[in-house]
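Asker: got a predicted structure plus its sequence, pasted below:
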Amino acid sequence: MEKSGHDRKRRPGGKKSIRASSAARKGHTMGELFRSEPMQLVQLFVQIEAAHDTVDQLGQLGLVQFKDLNPEVSPFQRNFVNEVKRCDEMERKLNFFGEQIEKELKEIQIERKSEEELSLVTLSEVNGDNRITNQMDELENQFDEIERELTQVNQNQEQLTRNYNELVELQNMLKKDSVFFSENTNQNFDDRREEVRGLLSESEASRSVKLGFLTGVILRERLPNFERILWRSTRGNLYLKHDPISTRIKDPHTGEEVDKDVFIVFYQGERIQTKIKKICETFGANVYPCPSDPKERKDLLHQINQRLDDLKAVLSQTSKHRRSTLMDIGRRYGTWREKVVKEKAIFDTMNKFNYDNGRKCLIAEGWCPKTSTERIVNAMRNATETSGALVPSILSVIQSREEPPTSFKTNKFTSGFQGIVDAYGIARYGEVNPAVFDIITFPFLFAVMFGDIGHGLIMLLLAVYFVINEKSLGKTKLNEMIKTIFDGRYLLLMMGLFSLYTGLIYNETFAVPITLSGLQGFDQESCHSQGVCQQKVNSVYPFGVDPTWFGAENALMFSNSLKMKMSIIFGVVQMSVGIVLSLFNAMHFRKPLDIWCEFVPQMIFLQAIFGWLVFLILFKWCHYYEDPSQAPFILNALIKMFLSPGVVDDTNRFFDGQLGLQWFLIFLAFVSVPWMLVAKPMILRQRHNESLLANPHHGDDEEESNGHGGDDHGHGGEFDFGEIFIHQIIHTIEFVLGCVSNTASYLRLWALSLAHSQLSEVFWARLFMLTFGIGNDTANRGASVVAIFIGWSIWAGVTMGVLMVMESLSSFLHALRLHWVEFQNKFFKGDGKAFTPFSYEKLLSPDEM
């Protein structure tokens, strides 16, 4: 095998590497979630004697993502393929044991080991060079012995069960046959023969002919077809009688409980007998011998009863032995499973290493956090001492231009939000992590669409239940849907809290407002006497929407205006934050060109148009107009700003000097587009030409054209101005058109909030409140109570099914879209590689096991 890492530039390992990592840890003040952990590529030199224990120790740490240094080598040609095959075979046997346990002992839970016990699971107790092989041999022999024993017990039990079921069929058949023959005796068999006279021809009837019979058991559902085929194949030369078995019996071949019938066929001739036997075989009928003599039948039935009692006792003992064996296996199954899974993972990982013939050691490479170097070195030192290797393992940090994997330290609260981002794409190494902002913005935007005190409280209570019982529920095997909700319990908690908050702002509880008496901003007497509510002087409802609006004729108009403008404000603010985060990325990656040629013109363009729109909304909210019809229209002002840039009508005038400010904003917006389009490609071209003049042989090595200074094109390839310019055109068009479409997309906040509110109101008024008008008089009070209960039940069911399930899912998906597209496309590339370290914790998780 080839050696790896010798041609790379390496920094000295050991203590120097540890000191460097400590310094990096102290200097890392941006937060563990805002950007990826600082990663480094390390090279390990491990003696063969210590390799197994080293990988085991690193698996317990879960801090190293090993690289495959033998990608061109087939899995069947690697160093430890035989050990992997042995583990696969042991895993197959464990699966067999597990299937048997699941069939027989469904109530037995396979025991899980504690963290302290898990440290003893690996094969590392015996001293000596061959301890791993010896223990694998011992474990493999133990599995072989158990498999042979289980297979033998299963075969014996299967055969005994088949014999028992056959005897049960024979027992029922003999009882029924005794009835058949008893009926024939009571009615005089000679008279009965007249019924089967059609079996014989006239010449045969004159002679003394003895009838034969065949008896057996058949599935009841097959009996009609069986009888029809018999009749046709023998042309009616038979007599068939059948009787159902009163209880369900087990089929000897399948072991399933089925309904069966006993049948007896009278026939004449060996040819017909042969036909009947073949038809019985075809229909799966079990044919048994039956003596014609009553005494012989009675003796046979007595023998069968004795054999059934004996078989029942033997089966009981066999079943107890099998159950005892499986219970013993079940107690050790968890430990065995974890042991085999660990061993297989260790040898799979060791197959990624290179073998150095000169040093007689294994060489490994992998990514790890810079702050974890000391812990990894200590683990390697412990592994060397445990294995008894004479030469210590060495760790050295190596330089590489390969992009490191991305790793964010999350906990049970932040992991759900990180999962939302990772579902879209893994952040580039060093890129700003959107999950930091999603923790607040995602549940908030969801709540804008789902705002209701009652609905938010239900969601909050469900989340609180999951959080309080997270330990017990985490150990329980939940179905897929419930598990998905449980995994996102903290996300659900935040969504419930924010829905409760926005419900207070909207002043809606199941579409019913909460009224704080005497605090309304409108005169209630004028509402009742004049039909028009007069606003009180210097009086505003203290929090949220004034309840007086509910039930007013213009309530929907007011709600639409409020929520539509709020949606625009939230959208522009979130998109502006996204552009600011692109500035942080450019500063982190040291790309000044991206700052001046992308961030600055993008921010100018967005604020010149949509920032101006937000300003007009806030300006109009802050100013009182005595005659609302004379108030300027925001939409008309924005449209005419571009269609009639030199004119500001009185109907669109907000303040003096508006025309000059609009001219300036239009100028900035139009200048920013060619700025985004042309500046960056031209500067890159100029730098490329200057590089060619300075060093003609290395013209394609400049930083800006190899993907580090440009925007994701080049990546070390030859400079192509046409490709860069086309890419910039696409990027500019996407941003300019995206500003319009993304802003419009935020109107979904208004649309879904309106739909949620209207549905809540309809359900409340039409399903629940209507029932209060039924049977108001005293005589019909009972009917009124029943009607109210029925109405409440329907309302509660529809609320849970439509609003709490369908509407919440719809709001969740729309909030997801706003974050993935409208927010993250301003700064997030999402084309990184996730950090997937070799870790027992993930390997032995219930989902993986």
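Answerer: Structure's in. What do you need? For clarity, every value in this text was computed on a predicted model and none was experimentally measured.
Asker: contacts, neighbours, all on C-alpha from now
Answerer: Will do.
Asker: at the geometric centre of the chain, which residue sits there?
Answerer: residue 484 (6.1 Å; Cα atoms, centre = their mean).
Asker: centre of the chain to the helix or strand hosting it, how far?
Answerer: Secondary structure assignment for residue 484, by DSSP states H and E: helix 480-487. Mean-position distance between helix 480-487 and its chain equals 8 Å (Cα atoms, centre = their mean, to the nearest Å).
Asker: now do stretch 162-177
Answerer: Distance of stretch 162-177 from the chain centroid (Cα atoms, centre = their mean) equals 52 Å.
Asker: what does that stretch rub up against?
Answerer: 215-217, 243, 245, 249-253, 255, 262, 264, 288, 290, 297, 301, 304-305, 308, 311-312 (Cα atoms under 8 Å, 6 or more residues apart in numbering).
Asker: and the residues you listed, which are buried?
Answerer: 215-217, 243, 245, 249-252, 262, 264, 290, 297, 301, 304, 308, 311 (16 or more other Cα atoms under 10 Å).
Asker: alright, now check it against this:
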Amino acid sequence: MASFFSTPLWRSSPMQMVQLFVQIEAAHDTVDELGKLGLIQFIDHNENVNAFQRYFVNEVKRCDEMERKLKYFEDQIKKEPKIYKKLEQLQQEPTDVPAEEALQMDELETRFDELELELKQANNNLETLQRNYNELIQLRYVLTKDAVFFQENPNLAGPQGEHSARSPLLSEEAIVDVGKQGVKLGFITGVMNTEKMPAFQRSLWRATRGNNFVRDALIEEDIVDPHSGEEVCKTVFIVFFQGDRLQTKIKKICESFGANIYDCPDTSFERANLLQKVSVRIQDLSVVLDRSKDHKRQVLLGIVSRHSLWTTKVLKEKSIYHTMNLFDYDVGRKCLIAKGWCPKTSTEAIQIALKTATTRSGALVPSVLSVIKPEGDAPTHFETNKYTKSFQDIVHAYGIAHYREINPAVMTIVTFPFLFGVMFGDVGHGVMMLAASIALILLEKKLDGKKLNEIIKMPYDGRYVLFLMSLFGIYVGFIYNELFSIPMDIFGSNYKNIDGVMVQTDVNRTYPFGVDPVWKGAPNELDYYNSFKMKLSVIFGIIQMSVGIVFSLLNYLNQKGKIKWINILTQFIPQVIFLWSIFGYMCFIIFLKWIHPYHRLGTDPPFVLPLIIAMFLQPGTAPEPLLYQGQHTVQLILLFAAFISVPIMLIPKPLILKKMHEDEVKAKALGQFHEEEHDDEELVIGGHGDHFEFGEVFVHQVIHTIEFVLGAISNTASYLRLWALSLAHSELSTVFWERILIGQIQGGNPFMAFIGFGAWLGGSIAVLLIMESLSAFLHALRLHWVEFQNKFYIGDGKSFSPFSYKTVLSGDSDEA
């Protein structure tokens, strides 16, 4: 049994600290083989050395630069949706390992430089061509729209059609002050973003005090921005004005709004000639632009087929040199010295990897692996699979287990979905959740490894948690006998309605499984269900907290020396006595009232809570009628045991630790102290080292004792949330069924019945399946983190993070 509780399922794998001596010529291949293995967590030998002063900083910088270029390539590919889609497909495929290992960094660096230069030149050419193309398109629209503007003025269209654009806009008969001499107007025309036009016109009006005339027309096609590549909506404008000063002001305003100003000929003949030339140039430039884009696409297609392979190679190389920077470099012996943690069971695999690396590199001196005395606390490593990982993550979200501490995730696999089911229990809603979880499990191969939206990623990562939660929801739903809040008469009720009175048909028969369906809808339904669920909540709470205290015993048993027995005698035993003297006795009373037929014997037993309160306020007495013979004596003994267990938890341990410290100091002074041999599988907690402060230890023990005593009461009350959420779920389900669905069906209108069904289904999914399940999940999480784990779980450990290519390539490592 003891060996079972020491397995990697229950406790962290036994770890050892190892030291590696690697020749410099074999270092790269050695780290490469260890990265494939993923079994050593290296310790930084150069903590006090700046990152820019380490031995392989130039190699890391080189890899960073290559990674930047790969990122640049990817950014360029993203601008081509079809090509990027192909890249995403290739990224999902496994890497060709032989092809990746055959790549040489020098060749890759040269290739990256060439591709980057070629892409930059292509982008510059495309940007220049696009800018010229845009200007020609805009000029074409300016010429076209301006012709419309001038045609709208009859004074500009003479019989020959050759009048200047600067001819008088007013007829000679209308000019009084200046005789027959017309007013000469200048104009500025150009193109700007449509969204800026209102502000532009307001600025013109204010700057010229209204002495301008503006006409504008929207360009029907969007213009591509050469910098961003996005399509922009633009507008052609023409501003008429009088005088050189206004011309200077208007040009400055146009520049401030980013407008492109074009010189437009004065005569319609010149505008027509220019428009024809512009059209020809646009056609020629369009051909050149298409060819340039095709050339860039060909370059990107060549990159896409190798991009994933290149990325894998560069990330691996970068992680290798990043890891080598953690090693100590012995200049005299020309070797690297590394320290790290690894599981005890992995020694042989590491030795094989070292031999393989030595053979690959052709080094004459083989690498040396030796086990050394540990420095500091060992990291925690639990062996998980895709089923248990989600539950382990729930525990790790609270804190990483201390090395060799008992693992709460083992019990969490069962208790977490069960407590969720107690709060969520409904067969119908459980089946709907089960269907969703099975769908996620069936999509596992398709979705695994893909970058998912955060909203989808959370339920996908916890798909097996959802699966078990739904199963327990269905199971507890059968116990509550609820299917969308409707009772299920599976085995036949034991009650019959005779003249309006419910009569039990068979006194000796009980409903085989769960609650008799007759209770649903009965006048005293809430009284019955509240009593039943409230008592179940307390029982489940006491059982789970008791399991937590037993887990503390398993932690104590894994300690060495006197501290093991001190903790068992002054912590575990008094804690069990205190909890079970009060709350264990409460559970006994609940079961006694359920089992013993008091009502058939004509007695009305007292309520449980007043009985427990009277046990404290009036020791030696009990409310009548008594539940069993000797009740006064039993309650008095239990009360005494509970009170005496508190000082046992509080006083002895600090005094014993003080005496042990004094004896240790005396033994060291006499030279008779012998340090105990280190045990890799020992749980080391609560040590004070050479410094021992009795006041600090005693205050810590006082806090721990008060926390347990008050926590035993508050934690028990906290489990009543199981009853509260179960009641809320049941009542909400009843309201949705009766008020939304049945109410519309009974109305007799088929259309309203259909609407009612849709509202019921939508409300059930949104409120009961999503919001209620999330609420039950969070409350189950709290019961495990606070009420269960605080009885034994320290959670101050460090996670085992070995150097592994799998971690590096997944992006979860800092080395990536």
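Answerer: Looks like it came in fine. Everything numeric here is computed off the predicted structure, so don't read it as measured data.
Asker: superposed, what's their TM-score?
Answerer: The TM-score (TM-score structural alignment, normalised by the length of structure 2) is 0.93; 797 aligned residues with a Cα RMSD of 2.7 Å.
Asker: picking up where we left off before, counterpart of the helix holding residue 484 of structure 1 in structure 2, which residues?
Answerer: The alignment of helix 480-487 of structure 1 onto structure 2 (TM-score structural alignment) covers residues 454-461.
Asker: ok, now stretch 428-447 of structure 1?
Answerer: Under TM-score structural alignment, the match for stretch 428-447 of structure 1 is residues 402-421.
Asker: give me the buried positions along the matching stretch.
Answerer: 402-410, 412-413, 415-421.
Asker: what of stretch 719-732 of structure 1?
Answerer: 719, 724-725, 727-729, 732.
Asker: let's have these in JSON lines, adding secondary structure and distance to residue 542 of structure 1.
Answerer: JSON lines is the format used below for the buried residues of stretch 719-732 of structure 1 (DSSP: H, G, I helix; E, B strand; the rest coil; distance: Cα to Cα, whole Å):
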{"residue": "719", "secondary structure": "coil", "distance to residue 542 of structure 1": "63"}
{"residue": "724", "secondary structure": "helix", "distance to residue 542 of structure 1": "56"}
{"residue": "725", "secondary structure": "helix", "distance to residue 542 of structure 1": "56"}
{"residue": "727", "secondary structure": "helix", "distance to residue 542 of structure 1": "53"}
{"residue": "728", "secondary structure": "helix", "distance to residue 542 of structure 1": "51"}
{"residue": "729", "secondary structure": "helix", "distance to residue 542 of structure 1": "51"}
{"residue": "732", "secondary structure": "helix", "distance to residue 542 of structure 1": "46"}
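Asker: now do the same end-to-end measure for stretch 190-209 of structure 2.
Answerer: Here the two ends of stretch 190-209 of structure 2 are set 21 Å apart, with distance taken as Cα to Cα, to the nearest Å.
Asker: what about it, distance to the chain center?
Answerer: Worked out by Cα atoms, centre = their mean, stretch 190-209 of structure 2 lies 48 Å from the chain centre.
Asker: how about the helices in the stretch 201-350 of structure 2?
Answerer: Secondary structure of the stretch 201-350 of structure 2 by DSSP state H, counting those that start in this stretch: the helices cover 244-256, 268-324, 347-361.
Asker: can you list those helices in TSV and add distance to residue 58 of structure 2?
Answerer: Shown next, in TSV, are the helices of the stretch 201-350 of structure 2 (distance: least, Cα to Cα, whole Å):
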stretch	distance to residue 58 of structure 2
helix 244-256	47
helix 268-324	9
helix 347-361	21
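Asker: how about those, which one is nearest residue 801 of structure 2?
Answerer: helix 268-324 (12.7 Å; Cα to Cα).
Asker: so for stretch 481-494 of structure 2, what gets flagged as buried?
Answerer: Neighbour-count burial for stretch 481-494 of structure 2 [16+ other Cα under 10 Å]: 481-488, 493-494.
Asker: determine which two of the residues you listed are furthest apart.
Answerer: Within the buried residues of stretch 481-494 of structure 2 (distances taken as Cα to Cα), the two that end up farthest apart are 484 and 494, at 22.4 Å.
Asker: state the distance from the corresponding residue of structure 1 for residue 106 of structure 2 to residue 50 of structure 1.
Answerer: Here residue 106 of structure 2 is matched to residue 137 in structure 1, going by TM-score structural alignment. Distance of residue 137 of structure 1 to residue 50 of structure 1, computed by Cα to Cα: 20 Å.
Asker: out of these two, which sits in the more crowded spot?
Answerer: residue 50 (27 against 13; other Cα atoms under 10 Å).
Asker: gap between whichever residue in structure 2 pairs up with that one and residue 624 of structure 2?
Answerer: Under the alignment defined by TM-score structural alignment, residue 50 of structure 1 corresponds to residue 26 in structure 2. To residue 624 of structure 2, residue 26 of structure 2 is 85 Å away according to Cα to Cα.
Asker: quick revisit: shouldn't the match of residue 50 of structure 1 be within a helix?
Answerer: Yes - membership of residue 26 of structure 2 in a helix is supported by DSSP: H, G, I helix; E, B strand; the rest coil.
Asker: so who does the closest residue in space to it that isn't next to it in sequence touch?
Answerer: Closest residue to residue 26 of structure 2 apart from its sequence neighbours, by Cα to Cα, 6 or more residues apart in numbering: residue 361 at 5.3 Å. Residue 361 of structure 2 sits next to 25-26, 29 when contact means Cα under 8 Å, 6+ apart.
Asker: tell me how far the aligned partner of residue 361 of structure 2 in structure 1 lies from residue 61 of structure 1.
Answerer: In structure 1, residue 361 of structure 2 lines up with residue 387, judged by TM-score structural alignment. Relative to residue 61 of structure 1, residue 387 of structure 1 is positioned 18 Å away (Cα to Cα).
Asker: kindly report the same for residue 822 of structure 1.
Answerer: 39 Å.
Asker: so where do the helices sit in the stretch 651-800 of structure 1?
Answerer: So, for the stretch 651-800 of structure 1 - with DSSP H, counting those that start in this stretch - the helices run 658-694, 721-745, 748-763, 781-798.
Asker: residue 469 of structure 2 against residue 415, yeah?
Answerer: No - Residue 469 of structure 2 is not in contact with residue 415 according to Cα atoms under 8 Å; the separation is 10.0 Å.
Asker: and for structure 2, the residue most distant from the center?
Answerer: Greatest distance from the centre of structure 2, by Cα atoms, centre = their mean, belongs to residue 179 (82.0 Å).
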